[in-house]
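>>> Sequence first, then the predicted structure, then my questions.
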Amino acid sequence: MTTPHVEIEQQRLLRTAIPGPRSDALHRRKASAVSSGVSTALPVYIERAGGGILVDVDGNQLIDFGSGIAVSTVGNAAPRVVRRVQEQVADFTHTCFMITPYEEYVEVAETLNDLTPGTHEKRSALFNSGAEAVENAVKIARSYTGRQAVIAFDHAYHGRTNLTMALTAKNMPYKHGFGPFANEIYRVPMAYPFRWPGGAENCAAEAFAMFTDLVHAQVGESNTAAVLIEPIQGEGGFIVPAPGFLKLVSDWCREHDILLIADEIQTGFCRTGNWFACEFENVVPDLVTTAKGIAGGLPLSAVTGRAEVMDAVHAGGLGGTYGGNPVACAAALGAIETMKSENLVGRAKQVEAIFLPRLQQLAAKYPQIGDVRGRGAMLAIELVEGAHDKTPNAALLGTVTAHCHSQGLVTLTAGTYGNVFRFLPPLSIGDDLINEGLDILEEAFAASC
């Protein structure tokens, strides 16, 4: 007999300490059954979720400011996603698109070709994870250009596979002890306004000059297949490049017949107040990688790009057993339908309008908040030692995070130096929960500073 779906009341509720006894018991089981290499930021075990609330096994209801790292953008158990998934599961769960294909994969590809920036003819290929999408984008770029070198940026995060670890800038915990890594990867500085030595006002021009000089001297334009960039860096600390930098890089790539790959895995699908973050700079990438928010929580990713680039790969060169699984494709169609019908692009802007003034007020009160940045429902604060000391303050981040967690607010951290709060609420969250969560954040700073 099917258990009927019960709507979750959209309020924070603490029945036990966080974590509670049932979560503690499950965490002991986790320690004896799961590799210790798989860590857990908050050992609270979830049994239901919806809107802006996570319900744990002890009956506590927590406010979600993380969306499973930007995945549950449309909310957990979104009705259109649930309906499409249930229908698809009842039809079939797998055939492998490379063996006997199905319409759902084609429909997702058509939708991505329509949604991603640019009016040119496009093609898409579907995969399982963000890292897999990035790996395949690099494969496609190398196949099309006949070149090998790939340019990545400081503070970048692109995944945990061997190639994407090479592209990722942060050692611990992502790369430490796992080398050697793939070669022909070259790193250049990111236009990071808050930490740019010449000041934020000079950041775009100086970073671009350094970028072009390094590529010319150390790599060679004619050896470069692609430049890979996050329009807003994710794990690196929600770094929004200095205005104009992305456009300069895009124009330079076009001049030298180098492909621009936009990693929109965390920024895509309404998260920043546009369908894709590169739209803020009117940049049209040659290839776009997507994942996370694409399918309402089911594993799916994609590479979408110029038809002539995507079609340059030989038949059989792209694919995978589970890539574009029909159930995940059904979820993606339901998620994108939700984004359109509920105007989640507009909702992301509303979330920003609530969050940003509160974060700025907090920064005005506490000099340890050195920077407030981001777009839409992808916002961050960077913690430092003081008003005139930009030394990263990871210790304060840990203290504030612990307080938030104890009060039933799920928050995420980020940053190369481990000193950034990143805020990624589901776009289904209510305004009252946002404000209550920000009240808890303010209380955490008052108790910690």
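Perfect, I can see it now.
>>> make it CA atoms for all contacts and neighbour counts henceforth
Noted.
>>> tell me what the top helix by length along the chain is packed against?
The longest helix of the chain (DSSP state H) is helix 344-365. In terms of contacts (3 or more C-alpha pairs under 8 Å, 6 or more residues apart in numbering; DSSP states H and E), helix 344-365 is packed against strand 369-375, strand 378-386, helix 431-448.
>>> try it against this one:
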Amino acid sequence: MSRETISQSISIVHPISLSHGKNAEVWDTTGKRYIDFVGGIGVLNLGHCHPHIVEAIREQATKLTHYAFNAAPHAPYIELMDRLTAFIPVDYPVSGMLTNSGAEAAENALKIVRGATGRTAVIAFDGAFHGRTLATLNLNGKVAPYKQKVGVLPGPVYHLPFPSKDNGVTCDEALKAMERLFSVEIDVDDVACFIIEPVQGEAGFLALDVAFAQALRRLCDEKKILLIADEIQSGFGRTGQRFAFSRLGIEPDLILLGKSIAGGVPLGAVVGRKSLLDTLPKGGLGGTYSGNPIACAAALATLEVMTDEQLKHWGVQQEEAIVGRYQSWRARQLSPYLGRLTGVGAMRGIELVNSDGTPASKQLTQLLSLARDAGLLLMPSGKSRHIIRLLAPLTIEPAVLEEGLNILEACLAALD
């Protein structure tokens, strides 16, 4: 199967061609089976082809495959927004809009905060990833490969260190950097918003420091700055609860959604304070495909499956399996390259480091190949591409999870 017609600027982690999948397993076009710890990069929290979602897609496809909501509203969009806003665990009135992707949600959030505040400056964080569109590129917390060769990006955007126990940056260090930023770079009164991931994904599943999150919320309240939580990867049960911001003891003003919102069908959303979502003039928000009826049906089915009880059960089950196995590997000194376990809940990363503490990027590349040959798909992350992202479906069968961890264990032990 030729790939000459596909842009060579698209980077491929696993040079295989998949044909089908079921829950946490996929098969390539040669018939080889793999256990999937990638999950479409966090899109498949409910696994491949969840029967309830597939049936919802099938049923909706016989009724209405598309209508542009801003031309004429349709029932699936309206029903989903009612269910989705009720699913957001905050105490204020919520409204929102649907988008085609997480990146598009971020783009629209920037428009909303500009309209609401009359300010343009945005503060993001080192290691952040918010998308590949032009405005979101500038929000991302690293240059390579996202910002290379594309010239001047929309701004102004400033970056601060991301405080986390997983990267060694303390709350005090981040607050001092913020103090310097407002002293040297920009007046705090010119800042429209902060945008932050409660758990950074691309950076290697780094969990935000709780004290910093609460200090940031207080600052935003004091200075009338809006706080955007990017829950595109950490949301919809990835950490074992609906959204990761809940563990921080704060409520963001806007929340970005995507990835696992619709079981693999392209969909995203911006939700938050109703007063903010109503700021722009009529026509300021919208889109042709945004909130496609089939995607809405898939999202409604997803929300029906994602009860709090189920999320807690899945999250605890997966967390206990991963943490327990990791602790066993550490105790047995399975590999000299085994570093820290990052993240929270079922959103976990495993760091590979050399004896001097530097990133073991070469060994991670080797691990990807060894695991793939053994029937396990893994996803790299981290600034130096040295952290394994574990994104198995929350619905993975315990026996399949154990099989995948067994493969990972054998491959870690084989690293040279």
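Cool, got the structure. Fair warning: this is a prediction, and the values are worked out from it, not measured in the lab.
>>> List the neighbours of the longest helix of structure 1 that are in contact with it.
Residues outside helix 344-365 of structure 1 that contact it (C-alpha atoms under 8 Å, 6 or more residues apart in numbering): 74, 270-275, 338-339, 369-372, 375-377, 379, 381, 427, 431, 434-435, 438, 442.
>>> I'd assumed Leu303 was in contact with His52 of structure 2.
No. Proximity of His52 of structure 2 to Leu303 does not meet the contact threshold set by C-alpha atoms under 8 Å, at 10.6 Å.
>>> on that earlier part again, which of the contacts of helix 344-365 of structure 1 are buried?
Buried residues within the contacts of helix 344-365 of structure 1, counting neighbours by 16 or more other C-alpha atoms under 10 Å: 74, 270-275, 338-339, 369-372, 375-377, 379, 381, 427, 434, 438, 442.
>>> hang on, the earlier thing: of all the helices and strands packed on helix 344-365 of structure 1, which lies closest to Thr93 of structure 1?
strand 378-386 (33.2 Å; C-alpha to C-alpha).
>>> now that closest one against strand 369-375, angle please.
Here the directions of strand 378-386 of structure 1 and strand 369-375 differ by 170 degrees (axes from the mean of the first three to the mean of the last three C-alpha atoms, to 10 degrees).
>>> for strand 378-386 of structure 1, packing partners?
Judged by 3+ C-alpha pairs under 8 Å, 6+ apart, the packing partners of strand 378-386 of structure 1 are helix 344-365, strand 369-375, strand 389-392, helix 394-406, strand 420-423.
>>> let's see 7 Å
For strand 378-386 of structure 1, the helices and strands in contact under the criterion 3 or more C-alpha pairs under 7 Å, 6 or more residues apart in numbering; DSSP states H and E are strand 369-375, strand 389-392, strand 420-423.
>>> Just want the angle from that strand to helix 344-365.
With the same axes, to 10 degrees as the criterion, the two stretches strand 378-386 of structure 1 and helix 344-365 enclose an angle of 10 degrees.
>>> buried sites along strand 378-386 of structure 1?
Neighbour-count burial for strand 378-386 of structure 1, counted by 16+ other C-alpha under 10 Å, picks out 378-385.
>>> who touches that strand?
The list of residues contacting strand 378-386 of structure 1 from outside it, by C-alpha atoms under 7 Å, 6 or more residues apart in numbering, reads 238, 271-272, 367-374, 390-393, 397, 419-424.
>>> want to throw the helices and strands packed on strand 378-386 of structure 1 into a markdown table with distance to Trp252 of structure 1?
Below are these laid out as a markdown table (distance: least, C-alpha to C-alpha, whole Å):
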| stretch | distance to Trp252 of structure 1 |
| --- | --- |
| strand 369-375 | 25 |
| strand 389-392 | 32 |
| strand 420-423 | 31 |
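>>> Out of the ones you listed, flag the one nearest Gly408 of structure 1.
Distances from Gly408 of structure 1 to each of these were compared using C-alpha to C-alpha; the shortest belongs to strand 420-423, at 15.0 Å.
>>> distance of the corresponding residue of structure 1 for Pro281 of structure 2 from Tyr144 of structure 1?
Residue correspondence to structure 1 (TM-score structural alignment): Pro281 of structure 2 is matched to His314. Spatial separation of His314 of structure 1 from Tyr144 of structure 1 under the definition C-alpha to C-alpha, to the nearest Å is 10 Å.
>>> Out of these two, name the residue with the larger neighbour count.
Between His314 of structure 1 and Tyr144, Tyr144 has the larger neighbour count (other C-alpha atoms under 10 Å), namely 17 against 10.
>>> quick one: what's aligned to the more buried one in structure 2?
Applying TM-score structural alignment, one finds that Tyr144 of structure 1 aligns to Ala116 in structure 2.
>>> what about its match, which SS state?
Three states are possible here, and by DSSP: H, G, I helix; E, B strand; the rest coil the one that applies to Ala116 of structure 2 is helix.
>>> isn't it right up against Leu276?
Yes. Here Ala116 of structure 2 reaches Leu276: they are 6.1 Å apart, a contact under C-alpha atoms under 7 Å.
>>> any chance you could map the helices in the stretch 51-200 of structure 2?
Using DSSP state H, counting those that start in this stretch, the helices assigned to the stretch 51-200 of structure 2 run over residues 51-61, 75-87, 102-117, 134-139, 171-180.
>>> could these go into CSV alongside distance to Phe125 of structure 2?
Formatted as CSV, these follow (distance: least, C-alpha to C-alpha, whole Å):
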stretch, distance to Phe125 of structure 2
helix 51-61, 35
helix 75-87, 27
helix 102-117, 15
helix 134-139, 8
helix 171-180, 10
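>>> Relative to Val271 of structure 2, which of those helices is closest?
Comparing the helices of the stretch 51-200 of structure 2 under C-alpha to C-alpha, the one sitting nearest is helix 75-87, at 7.2 Å.
>>> how big's the offset between that closest one and structure 1?
After superposition onto structure 1, the average distance of helix 75-87 of structure 2 to its aligned residues comes to 1.4 Å, using mean C-alpha distance after the TM-score superposition for structure 1.
>>> corresponding residues in structure 1 for that helix?
The counterpart of helix 75-87 of structure 2 in structure 1, counting by TM-score structural alignment, spans residues 103-115.
>>> What residues sit buried inside that stretch?
Buried residues in stretch 103-115 of structure 1, counted by 16+ other C-alpha under 10 Å: 104-106, 108-109, 112-114.
>>> related to what we said a few turns ago, tell me which of the helices and strands packed on strand 378-386 of structure 1 lies nearest to Glu264 of structure 1.
strand 369-375 (13.6 Å).
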